[in-house]
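Asks: Got a predicted structure plus its sequence, pasted below:
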Amino acid sequence: MANPKLFSVIDHGVAEYDMIEDGDRILIGASGGKDSTALVEYFGSRLLRLARHGGPRFSVEAVHVATEIGSPLAPELVERFRAWGVPLHTIDVSVLGRLKPGRKMNCWWCATQRRTELNEYAIREGFNKIALGHHLDDILETLLMNALQKGELSTMPPRLKYEKYPVTVIRPLCFADIPMIVRHATESGYISSTCTCEYQDNSGRKSARGKLDALTGGSYAEKTRLFEALRNVKPAYLP
């Protein structure tokens, strides 16, 4: 049976950046949203293909970092993970309890604490790769945010080997944009949850998303060309 369109696009990113290698132990950060859920579904499908057709041998598990200000994974979603053959673990983290006196709770702090727990769990349990649900729009929005706010050309690389830690971050959705993921999640009937806590402030990300839409008109072709520009740098024609 042919792969869904999204899975074919993920396959392209995985192959382009050698994201899956023989002997890998991959840990997926599962937030409960459509992006990471699509990633779990993909890896479950990839394991089935491995059993039928061969390829790099790897194992995969998922972990959900739960906080006192976020929503738990829906039971229906947990059942989907089980059906896809991807073991799920949950880590409970008190992000409010870790907040220093006088500091205000915000999205950056929460994300930092959850990412720290994810990294530490991966290292402790012997995973060598962490798969995150960042997609093409996330990568391009981060590019615009860093350029316009920091004055630097940088973003989320599809594959990043940590210098200080024995893990590599991979972003298999690097060639998939939001509309593509939404279509797939809708067709698959995902129960998607997003953060609705009272502390969230993602105005910077929303502004960058608006700028990206204005720049590309929402065109997938133009988004991918902007992404390719990051791999086709002409230093002689830059300041």
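Replies: Nice, I can see it.

Asks: Please make it C-alpha for all contacts and neighbour counts, starting now.
Replies: Fine.

Asks: Sort out which residues of the helix ranked longest in the chain are buried, please.
Replies: Longest helix in the chain, counting residues (DSSP state H): helix 34-53. By 16 or more other C-alpha atoms under 10 Å, the buried positions in helix 34-53 come out as 34-47.

Asks: Pipe the residues you listed into JSON lines and attach distance to His184 per row.
Replies: What follows is these, written out as JSON lines (distance: C-alpha to C-alpha, whole Å):
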{"residue": "Lys34", "distance to His184": "9"}
{"residue": "Asp35", "distance to His184": "10"}
{"residue": "Ser36", "distance to His184": "12"}
{"residue": "Thr37", "distance to His184": "11"}
{"residue": "Ala38", "distance to His184": "8"}
{"residue": "Leu39", "distance to His184": "11"}
{"residue": "Val40", "distance to His184": "13"}
{"residue": "Glu41", "distance to His184": "11"}
{"residue": "Tyr42", "distance to His184": "11"}
{"residue": "Phe43", "distance to His184": "15"}
{"residue": "Gly44", "distance to His184": "15"}
{"residue": "Ser45", "distance to His184": "14"}
{"residue": "Arg46", "distance to His184": "16"}
{"residue": "Leu47", "distance to His184": "19"}
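
Asks: Next up, a structure to set beside the first:
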Amino acid sequence: MIKIKNLSELQNLKVDNYFFEVLEDVIKISNKKEKFEINLKYNKDNLISTLETIKKLTEIKILLEDFSEREILSFIESKGYNKLLWNPIGKAMHQFNMIEEGDRVAIGISGGKDSIVLFNALVRIKKIANINFEIIPIHIHMKEDTSDISELVNYIKKFGYELQVIETKLGNLVSGETKEKNPCFLCGRIRRGILYTTMKEQNINKLALGHHKDDIVETFLLNIIYQGNRNIMRPAYFSEEHQVTVIRPMAFVEEKNIISYSKKLSLPILEEKCPYEMSSDSKRLKIKNIIKSISEETPDVRSNIINSIKDLF
């Protein structure tokens, strides 16, 4: 993968057997080994499309580090994701009236694929919808975590936003001497508490979380099997305790489509270092594997379960 700030940086670039020349309105791509040449016309106002075409022709992934205002939407929407991402997100946003005029919406940016795709989705909504609202991205960072978040910070900045980074010693609380039986639940609860406190301090009225259809289905089955109740992750609800509205715009989006989109755009996903996430003791992982197995015979199993619990939303 190659990162450039502008198209002029392709001039005289040599990658594998490809050689690039940038002319006034044409990019000349030659391959001396295979003895062919491509003359690719480009539009300075839509470089994202040009870079996608280069990838199709050469399999060379080139990312633009600085976006113009016009290029932001083109980059976010990409191609082929209307049915997989934007339509189900739009359906959830409309059905549960998730965003209203004047809202200040915090996004919990963990650095995983889900939260970054959620950020992209809300930036897209802000650009295409006739609604005036604010987006405030917030990252809770464990001091024990040595991950480099600079790429994540720069990614958010490319769209004109500043990522608020709040440091905490969350690792000690979750994996200390108490040896919490359900560290994932406790970790999520502590992170959420920090977000609620920050929101209150900054007068933020809504919290957007990156949970998707698979999360909702898995949580429902976990609660039935292990807790004996029908509690669910609702797509939207008002927290009386914290006086904020929680929204999950990707409630109808399947995880596999989020993975596909994040790979295509080469999103700056932080490396997962949590020892519990993929542990063989993880009940969620067991449920995920069961659903995956059933989906081989019944591809619509996730949608079927969602449809069966709509009355709980």
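Replies: Now that the structure is in, tell me what you want to look at. Just so it is clear, the model here is predicted, and its values are computed rather than measured.

Asks: circling back to that earlier point, now what about the longest helix of the first structure, what contacts it?
Replies: Under the contact criterion C-alpha atoms under 8 Å, 6 or more residues apart in numbering, helix 34-53 of the first structure has outside partners 7, 28-31, 56-57, 59-60, 62, 81, 84-86, 132-135, 172-173, 181-182, 184-185, 190-193.

Asks: what does stretch 11-21 of the first structure give?
Replies: Pro56, Arg57, Phe58, Pro158, Arg159, Ile170, Pro172, Leu173, Cys174, Phe175.

Asks: Which of those fall in strands?
Replies: Among the contacts of stretch 11-21 of the first structure, DSSP state E puts Phe58, Arg159, Ile170 in strands.

Asks: What segments of the second structure are helices?
Replies: According to DSSP H, the helices that the second structure contains are 47-58, 69-77, 87-95, 113-128, 150-158, 170-175, 183-201, 213-222, 255-264, 283-295, 301-308.

Asks: how about TSV for those, with distance to Tyr276 of the second structure added?
Replies: Shown next, in TSV, are the helices of the second structure (distance: least, C-alpha to C-alpha, whole Å):
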stretch	distance to Tyr276 of the second structure
helix 47-58	37
helix 69-77	31
helix 87-95	29
helix 113-128	18
helix 150-158	23
helix 170-175	10
helix 183-201	7
helix 213-222	16
helix 255-264	19
helix 283-295	10
helix 301-308	24
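
Asks: And the ones you listed: which comes nearest Glu241 of the second structure?
Replies: helix 183-201 (10.0 Å; C-alpha to C-alpha).

Asks: picking that back up, name only those of the contacts of helix 34-53 of the first structure that count as buried.
Replies: 7, 28-31, 59-60, 62, 81, 84-86, 132-135, 172-173, 181, 184-185, 190-193.

Asks: Narrow these to those in strands?
Replies: Short answer: these in strands (DSSP E) are Ile28, Gly29, Ser59, Val60, Ala62.

Asks: Which pair in those residues has the greatest spatial separation?
Replies: Most distant of these, by C-alpha to C-alpha, are Gly29 and Ser59, 14.5 Å apart.

Asks: follow-up on the earlier one: Ile69 of the first structure: which of the ones in strands among the buried ones among the contacts of helix 34-53 of the first structure is nearest?
Replies: Closest approach to Ile69 of the first structure among those (C-alpha to C-alpha): Gly29, at 17.7 Å.

Asks: Can you tell me, leaving aside adjacent residues, what's nearest to the equivalent of the closest one over in the second structure?
Replies: Counting by TM-score structural alignment, Gly29 of the first structure corresponds to Gly108 in the second structure. Closest residue to Gly108 of the second structure apart from its sequence neighbours, by C-alpha to C-alpha, 6 or more residues apart in numbering: Ile138 at 5.3 Å.

Asks: Give me the distance between the one you found and Gln202 of the second structure.
Replies: 12 Å (C-alpha to C-alpha, to the nearest Å).

Asks: Compare these two (neighbour count), which wins?
Replies: Neighbour tally, Ile138 of the second structure and Gln202, criterion other C-alpha atoms under 10 Å: the higher count belongs to Ile138, 19 against 12.

Asks: and the gap between that one and His211 of the second structure?
Replies: Distance from Ile138 of the second structure to His211 of the second structure, by C-alpha to C-alpha: 16 Å.

Asks: Check Lys310 of the second structure too.
Replies: On the measure of C-alpha to C-alpha, Lys310 of the second structure and His211 of the second structure end up 16 Å apart.

Asks: try Leu265 of the second structure
Replies: Using C-alpha to C-alpha, one gets 20 Å for the distance from Leu265 of the second structure to His211 of the second structure.

Asks: so the residue nearest to Gly108 of the second structure makes contact with Tyr161?
Replies: No - assessed by C-alpha atoms under 8 Å, Ile138 of the second structure is found out of contact with Tyr161, at 10.6 Å.

Asks: Can you report how many residues neighbour Glu240 of the second structure?
Replies: 8.

Asks: In the first structure, what residue corresponds to it?
Replies: Under the alignment (TM-score structural alignment), Glu240 of the second structure maps onto Glu163.

Asks: for Lys256 of the second structure, same thing?
Replies: That one, Lys256 of the second structure, aligns with Pro179 by TM-score structural alignment.

Asks: Next, the buried residues of stretch 89-107 of the second structure.
Replies: Ile89, Gly90, Ala92, Met93, Met98, Ile99, Asp103, Arg104, Val105, Ala106, Ile107.

Asks: show me the contacts for Leu226 of the first structure.
Replies: Contacts of Leu226 of the first structure (C-alpha under 8 Å, 6+ apart): Leu140.

Asks: let's see 6 Å
Replies: For Leu226 of the first structure, the contact set (C-alpha atoms under 6 Å, 6 or more residues apart in numbering) is empty.

Asks: sorry, back to before: need the winner for burial among the helices of the second structure.
Replies: Greatest average neighbour count among these goes to helix 213-222 (a mean of 21), per mean count of other C-alpha atoms under 10 Å.

Asks: ok, the match of Glu240 of the second structure to Lys100 of the first structure distance?
Replies: On the measure of C-alpha to C-alpha, Glu163 of the first structure and Lys100 of the first structure end up 28 Å apart.

Asks: Over to Asn3 of the first structure?
Replies: 48 Å.

Asks: now do Ile28 of the first structure
Replies: From Ile28 of the first structure to Lys100 of the first structure the distance is 29 Å (C-alpha to C-alpha).
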